Every structure is written in structure tokens, then in C-alpha cells.
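In: The following comprises the amino acid sequence and a computationally predicted model.
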Amino acid sequence: MLRTTVMGAGAMALPFTTWSAAYGAPAQNAPGPYGALRAADANGIQLPAGFTSRVIARSGRAVPGTSYVWHQAPDGGAVFANGTGWTYVSNSEVPAASGGGASKIDFNADGTVRAAGRILGGTSTNCAGGRTPWNTWLSCEEIDLGRVWETYPLTGAAAQVRPAMGRFKHEAAAADDGRRVIYLTEDQPDGRFYRFLPYRWGDLSAGALQVLVAGSGTSGSFTWQAVPDPDGSPTPTRRQVAGAKVFNGGEGCHYANGTVWFTTKGDNRVWQLDVVNQRFELAYDDNLVNPGPAPLTGVDNITGGPGGELFVAEDGGTMEICVITPDDKVYAFLRVTGQSASELTGPAFTPAGDRLYFSSQRGTSGSSSGGITYCVTGPFRR
């Protein structure tokens, strides 16, 4: 039993009560504390009582209140406090020729839009990523020999490529401020799980890339071993270290208080790594839910909630964002209707923990040009 909570120093400092419960994986189906989902609202979203949704932006259209045209296929996202409100950043999971990269929307303290703009361009298939403690956004390319780009949504500085973090089919990143490392997932059926150790914390231009080494089971101990050639050519990084543990389609990644959670879409699992004691186990497996049916399938992007829970977005499934609680329960928090050809992406909370941003990557059209970005407001648990 790993005693921890989901929000921590490595994430935004949200006002919440620390839960003393433990994640005794894997989580099981149970009613949620927010109650049943209501009928779909005007935006086609089913929410618990007390919550409301609104559309923030649509692909191919100007963000309301600005002249900036929102990008296609919105994917991974994060929120940054900006001094007078907050900024939501979002990747674009399309090739460079179609406008891949990342954008941002700046909000005032009352939640109204102040500005929007591009923070990264000329890159390809930017899927997920992660925020750093120094307020940059790591935008990850999900292509063979893909790269990590460090962007600067608050300062407007030019984005910088970070090849030392490895060239592979990147998905998500999560910063561990205590150990001064960045954890990285790889979206391949035989993907691996990595960590990057910068030579100087706050500077990702140079450092050591390591891969997790462990047995083939679903729990046990692990170690880290250096990847000899982070450039990944001619031998892919995932095939350079004997004994590196295989993970089936690494997706979202989240760190807090000595624990890393990440999802693997190929087998619908959420993994939990105790990086203090170097132990791993399952936090969720849709094949181990009893009684069924499993409420969470197509696991993808993941973030920590203000009450210590994990919020996991579905790629497919029933188009839900589900919650895994510290006492090992899993339930649907919201469901998007009429968009079965899409996926939910980029969940992220505001600093106060009262707003959740996320996107439907292909919206009602089922096309990358039909993406919709939403905000849900309400009494989130703290």
C-alpha cells in the first residue's frame, strides 16, 4: 500500500485537504462522490449536479474575444498561473504541414479570455507533454525519432528543442522537482518508460536519459539504466537496454509526492511507480474490475485533481473523463455525447481548482478540423 496523494509540489499548489487513504491498486468500480451524471447540457456534456460547461474555442475559428484561429486536433494541455489569471496551453496533434505545434489562451481572474496565440510551430504530431516547475511547457512529438520542445507560454520566448531528452515516439512528460528529473512515456506497443536527469535543474539542454528496468509482471521492484544513444538511430532507444520493461502504448503521465502515474492505452492500464522505494504496481486495469463493466477504457491523458484524485481522459470508450480516488474507486465524472469518433484530451485544472479545461480532439465532425476545447466549472472536491 503506497500512501500518497495526487497533487503535490511537482504540480500546481491547489487548496485541498490531504487524503490519508492509500492507493491499494487496482481501483474498482464504485459510485462517485459527485453523484449521478445528469442529462446532456447544451454542449452535449453530461455532468453531475452543480457543474456547468462552456465552449472556449473551436478548431479553425478565432478564439472568442481574439483574432487568433485555434489549432486543429487539440491534445495534451496544462494550466499556468500568469499573475493576473491563468494560461491554458494545448498541443496540436497534426503534421507540421497542417499546423502542428502548440497554442495558448490567456484568461483573466474571472475566467474571461484576454488573449490567445501560438507558442510553437513547425513541429509534427504534438500529442501530450508536461509542465515544468519553472513554468515552461514540454510539447512532445509523437512520431518516430520525435523530439521534445520546451516552450515559454508566459514569457513569449522562442521554443527550444531538447534532443538530450531522447528521440523516440514521445507522448507525455512529468516533472519531479524533488529528484530533479523528468519522466517520459513512449507511445509504442513495445514502448518503454524513461527519466531524464538534467545536468543542471531548470536547464534541459543537456543531461542523461535512463530507462526503467524491471521484470515482466505487474508489480515489483525496478531500477534505472542509462540509454547509450538517446539519438535513437540506428537503434531505437527502446531496444538499447536489455531488461528494459515493456509498456503497451504509453500515454499520459502525472507526478506528485514521490509517485508517478502513467497510462498505457494498449492494455487499458494505469501504472503507479513509487520512485522513493523503487516499486511499481497497477493502479487500474479494466480487466480486473469486479463487478464490471469497467467504467474506464481507452485510457489516455491524465492529471491530478484538487481533491487528490486522478482524472483520466478516454480515447474512445464512452467519451468520459473518469476519476480514480485515493481509496481505490473509479467512476465517470463527465461524459461527452454525440462525439463517438473523437477522443478527450488535455485535462488540466486552474490554480484555484474550480475549473477543468479539456478538449474533444475531433468534436462532432470526427475530423481534426472539428476540435472543441471546453471549460467545466463547479464544486470540485478539495
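Out: Sure thing, it's come through. Just so it is clear, the model here is predicted, and its values are computed rather than measured.
In: Going by C-alpha atoms from here, please, whenever you check contacts or count neighbours.
Out: Fine.
In: quick one: the strands in the stretch 51-200 of the chain?
Out: All strands of the stretch 51-200 of the chain, identified by DSSP state E, counting those that start in this stretch, fall at 52-58, 74-81, 85-92, 101-108, 113-121, 126-131, 137-141, 148-151, 160-161, 170-176, 181-186, 193-200.
In: so can I have JSON lines of those showing distance to Thr318 and mean neighbour count?
Out: Below are these laid out as JSON lines (distance: least, Cα to Cα, whole Å; neighbours: other Cα atoms under 10 Å):
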{"stretch": "strand 52-58", "distance to Thr318": "18", "mean neighbour count": "19"}
{"stretch": "strand 74-81", "distance to Thr318": "18", "mean neighbour count": "28"}
{"stretch": "strand 85-92", "distance to Thr318": "23", "mean neighbour count": "27"}
{"stretch": "strand 101-108", "distance to Thr318": "27", "mean neighbour count": "24"}
{"stretch": "strand 113-121", "distance to Thr318": "30", "mean neighbour count": "20"}
{"stretch": "strand 126-131", "distance to Thr318": "21", "mean neighbour count": "30"}
{"stretch": "strand 137-141", "distance to Thr318": "26", "mean neighbour count": "31"}
{"stretch": "strand 148-151", "distance to Thr318": "31", "mean neighbour count": "26"}
{"stretch": "strand 160-161", "distance to Thr318": "36", "mean neighbour count": "16"}
{"stretch": "strand 170-176", "distance to Thr318": "22", "mean neighbour count": "29"}
{"stretch": "strand 181-186", "distance to Thr318": "24", "mean neighbour count": "26"}
{"stretch": "strand 193-200", "distance to Thr318": "27", "mean neighbour count": "20"}
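In: Can you lay out those strands as CSV showing distance to Leu37?
Out: Below are the strands of the stretch 51-200 of the chain laid out as CSV (distance: least, Cα to Cα, whole Å):
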stretch, distance to Leu37
strand 52-58, 12
strand 74-81, 25
strand 85-92, 26
strand 101-108, 28
strand 113-121, 28
strand 126-131, 28
strand 137-141, 33
strand 148-151, 37
strand 160-161, 43
strand 170-176, 29
strand 181-186, 32
strand 193-200, 35
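In: putting a second one here so we can go through both:
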Amino acid sequence: MLRRTFVRTGGLAAGTAFTGSLWQGAARATAPRRDDLPALSGPYGPLGVPDANGIALPWGFSSRIVARTGHRVGGVLWHPAPDGGGCFPDGEGWIYVSNSEIPLLGGATAIRFGRDAAVRGAYRILSGTNLNCAGGVTPWNTWLSCEEISRGRVFECDPYGVRAAMPRLAMGRFKHEAAACDPVRQVVYMTEDERDGCFYRFVPAHWGDLTTGRLEVLCTSPDAGVDDGAVIWRRVPNPAALLEAARHQVDTARRFNGGEGCHYSDGVCFFTSKGDNRVWAYDAENERLEVVYDAGAPLNGVDNITGTPLGDLYVAEDGGNMELNLITPDRTVTPFLRLEGHSRSEITGPAFSPDGSHLYFSSQRGPRGDAAGTDGVTYEVTGPFRR
């Protein structure tokens, strides 16, 4: 099913909104039996009652805790304020990488899982950076970790822990949020978390090498008709300027109120803007931009975003009622999970294992909700995911 069909139809049919210990020593918490649940809504049905980890899931799904801030996992202390995350293949297992959104000591940590999903080890892949928020996975299996500060940088990291992380300064110095790679057009899309932020793409001089290239910003096309969504790209003259922000260098740049998550698949780059609670879709083949979600419920506080090859999008909430919501290709919007007892936190880092069987995400500030993120919790969900 083509994502472009999803983008061009416009509008969304909203689905109904329904209102531990470390994993090594805990039994997996399981959702209730289907017989106990009301009528189905969305591809997985309604949410059940919260499990032992406080997660309300559809029938057949279960959760476990894989890491807690300040506790050891795989030999290292899990970092505060876990944020953006991504998964990578690793033989018969996989690796989950998580950023740390704290000042000065941010960075990123990787957890290695075996084929049975048991933790085989963990290690730091980036240290000494500042407010590492979201990021993105490259086709050559590196992790782009983004600093969410003024004149922030993008660091390219090795999730396998062999090579040192490197700053990619040609990708611009601004309040980076997330990144997503388009292997067809050989560009990297990026969001900016500012009230008047922009949507960028980086065109490397050589695909697979992000050392040099040009930074471009999305602009309204001068030939655009009323509401036809036509856009063009213009070069940012000085991406690393000290005195003039990148977003102010091109007068015709489109503005987005608080750019957040970013996900590319099948010719479309989806991204979110938290200031107006929207999910956008950029049709790269036809250079068109459209809003695909613009409502207050069931999805509220749009933030990180990921997707599946089938075309499902999973959008995390920053606050709201702490849900990870599903947007299907037929434009149904429905909660996939809800995290109870974490009202002062946000859901971050959703990412699927390479085979689509395991979903990871975090509660950045945990049940205590402290601003320093010292109570962060990272979870795993398994079940009959559509693949």
C-alpha cells in the first residue's frame, strides 16, 4: 500500500479514545483476555486494563521493563531522561539505542539483545554532549544523535560501539530535534524545535558520508496555488553562522511551531509539530506538503514518531494522557497503549526491532516526573504486531 495514497486523501477518521521491577527478575505483564474486552476499535482493538507495569495494551500484547535510570543494565548505568531511540540489526539479535536529554552530559547508550530478547550487554556510544533529544537511523546503520540547544549539532554514532562518534557540522547548527533518511533522493530530513522552526534537508556530497554537503530549507513555492501544498527547497547560505540563526537566513522558509519527530518511508517524510498538535506529510516525489492529523483527540501532544513497513505510524505523546497512538494507512487514529501513573512525563524513543516483533519506548521522567529525568523507565512491548 503506497504511503502517497494515505497523504493525498486528506483528513483522518479518528478512532475511539479509550479511556515494577527490572526486567531480568520480572515476569512479563500481559493484557487481559479478549473475552473481557468491549467491541474492537482499530486494528488491535481497544485497550485493556493496565498491566503490572502500568501499561494498558490491546489483547495479546505484553510489556516488560528493560532499563531504569540509575540502575545497571548490561553492565552500565542507564542514563537520565531517555529520549529518542532507534534499533539496529546485530546478527540474530538487535541493538536499541537511546539518547539522554540532559545538559552537558547527555549522549547516548546502546543495549544489545540476543535472538531471545535477553540483554547481552550495554555500553555508551556518545558522551559529553548537550540535551540529546531525538535523532534518526541511517541506511548504513549509524545513529544520528541530535542536540536540542541553540546551535546544536548532529553526532553520527556507531551503535556497535567500535568507532568514535563524530559531529557532522555541515548538517547545520540549530535546535535539532529528529532526522530521517531518504535513500532514494539521498538526503536527510531534519526538524527544528523552535516556535518558528523550519524543516530542513541535508544533501551530502557523497551518500553515506555526512561530512560535507549542503543544507536546504523547505519553502513555499512561488507557483503554489491556494492550498495545493506545493513547496520548493532553497539553500541555507551559512548553516554554522555564529550571529544569524539558520532558520532566519531564507525569507521564504516555511515555519513550523515546534518541530518534533520525523519518519520516512516509501517516498513520504512524516513529521510532527507540537505547538499546533499536527502531523505533517511531505510527499518527496511530488514536492507537496499536507497536514494528515490536526485535532485535539485522541492524539494530543504530538512528539516522537516511528512507523512500520506496512504503513502504520506510531506517534508518542508529550504529556496528554501518555499514549502511543496509531495512525493506520486507512486514516484511523487510535491509542495503541497508555501509560498510567506518569502524568508529568512524556513518551519518547519509540522504535521497532528490525524484524518488527518488539517495540521499545521510554517514559522520560517516569512516575515521579522530576525535571532532571532521574526516574526514567524504558519498556519493551511484544505481541501480534502487523508485519
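Out: Yes, it's here. As the structure is a prediction and not an experimental result, all values here were calculated from the model.
In: Nearest to Gln240 of the first structure, out of the strands of the stretch 51-200 of the first structure?
Out: Smallest distance to Gln240 of the first structure across those (Cα to Cα): 12.4 Å, for strand 193-200.
In: Which residue range of the second structure does that closest one align onto?
Out: Using TM-score structural alignment, strand 193-200 of the first structure lines up with residues 199-206 of the second structure.
In: roughly how far is the matching stretch from the heart of the chain?
Out: 19 Å (Cα atoms, centre = their mean, to the nearest Å).
In: which residues in the stretch 201-350 of the second structure form helices?
Out: With DSSP state H, counting those that start in this stretch as the definition, the stretch 201-350 of the second structure shows no helices.
In: picking up where we left off before, report the mean distance between the match of strand 193-200 of the first structure and its aligned residues in the first structure.
Out: Here the mean offset of stretch 199-206 of the second structure against the first structure after fitting is 0.3 Å, by mean Cα distance after the TM-score superposition for the first structure.
In: Name the residues that touch that stretch?
Out: 171, 186-192, 210-218, 254-256, 259 (Cα atoms under 8 Å, 6 or more residues apart in numbering).
In: follow-up on the earlier one: so for Thr325 of the first structure, which of the strands of the stretch 51-200 of the first structure sits nearest?
Out: Across the strands of the stretch 51-200 of the first structure, closest to Thr325 of the first structure is strand 170-176 (Cα to Cα), at 19.8 Å.
In: Would you mind pulling up the elements that the lengthiest strand in the second structure packs against?
Out: Ranked by residue count under DSSP state E, the longest strand found in the second structure is strand 209-220. In terms of contacts (3 or more Cα pairs under 8 Å, 6 or more residues apart in numbering; DSSP states H and E), strand 209-220 of the second structure is packed against strand 199-206, strand 231-235.
In: Export those to JSON lines and append columns for distance to Thr328 of the second structure.
Out: Output for these, formatted as JSON lines (distance: least, Cα to Cα, whole Å):
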{"stretch": "strand 199-206", "distance to Thr328 of the second structure": "24"}
{"stretch": "strand 231-235", "distance to Thr328 of the second structure": "25"}
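In: Out of these, the one nearest Cys133 of the second structure is which?
Out: strand 199-206 (16.4 Å).
In: Arg162 of the first structure maps to what in the second structure?
Out: Checking TM-score structural alignment: Arg162 of the first structure goes with Arg168.
In: and if you look at Asn43 of the first structure?
Out: Match for Asn43 of the first structure (TM-score structural alignment): Asn53.
In: check contacts around its match.
Out: Applying Cα under 8 Å, 6+ apart, the residues near Asn53 of the second structure are Gly20, Ala29, Ser63, Arg64, Ile65.
In: From Glu346 of the second structure, how far off is it?
Out: As for Asn53 of the second structure, its distance to Glu346 of the second structure is 16 Å (criterion: Cα to Cα, to the nearest Å).
In: Please apply the same query to Phe270 of the second structure.
Out: 20 Å.
In: conserved subset of the contacts of Asn53 of the second structure in the first structure?
Out: Mapped onto the first structure and checked by both residues aligned by TM-score structural alignment, their matches' Cα atoms under 8 Å, the contacts of Asn53 of the second structure keep the contacts Ser63, Arg64, Ile65.
In: My guess is the first one contacts Thr382. True?
Out: Yes: between Ser63 of the second structure and Thr382 there is a contact under Cα atoms under 8 Å: 6.5 Å.
In: which position in the first structure aligns with Asn325 of the second structure?
Out: In the first structure, Asn325 of the second structure lands on Cys322 (TM-score structural alignment).
In: Now its match. Nearest residue, chain neighbours left out?
Out: Once flanking residues are discounted, Cys322 of the first structure sits nearest to Ala332: 4.2 Å by Cα to Cα, 6 or more residues apart in numbering.
In: which residues touch the aligned partner of Ser59 of the first structure in the second structure?
Out: The pairwise alignment with the second structure assigns Ser59 of the first structure to Thr69, based on TM-score structural alignment. Each residue near Thr69 of the second structure by Cα under 8 Å, 6+ apart is listed here: Leu77, Trp78, His79, Pro80, Ala81, Gly373, Thr374, Asp375, Gly376, Val377.
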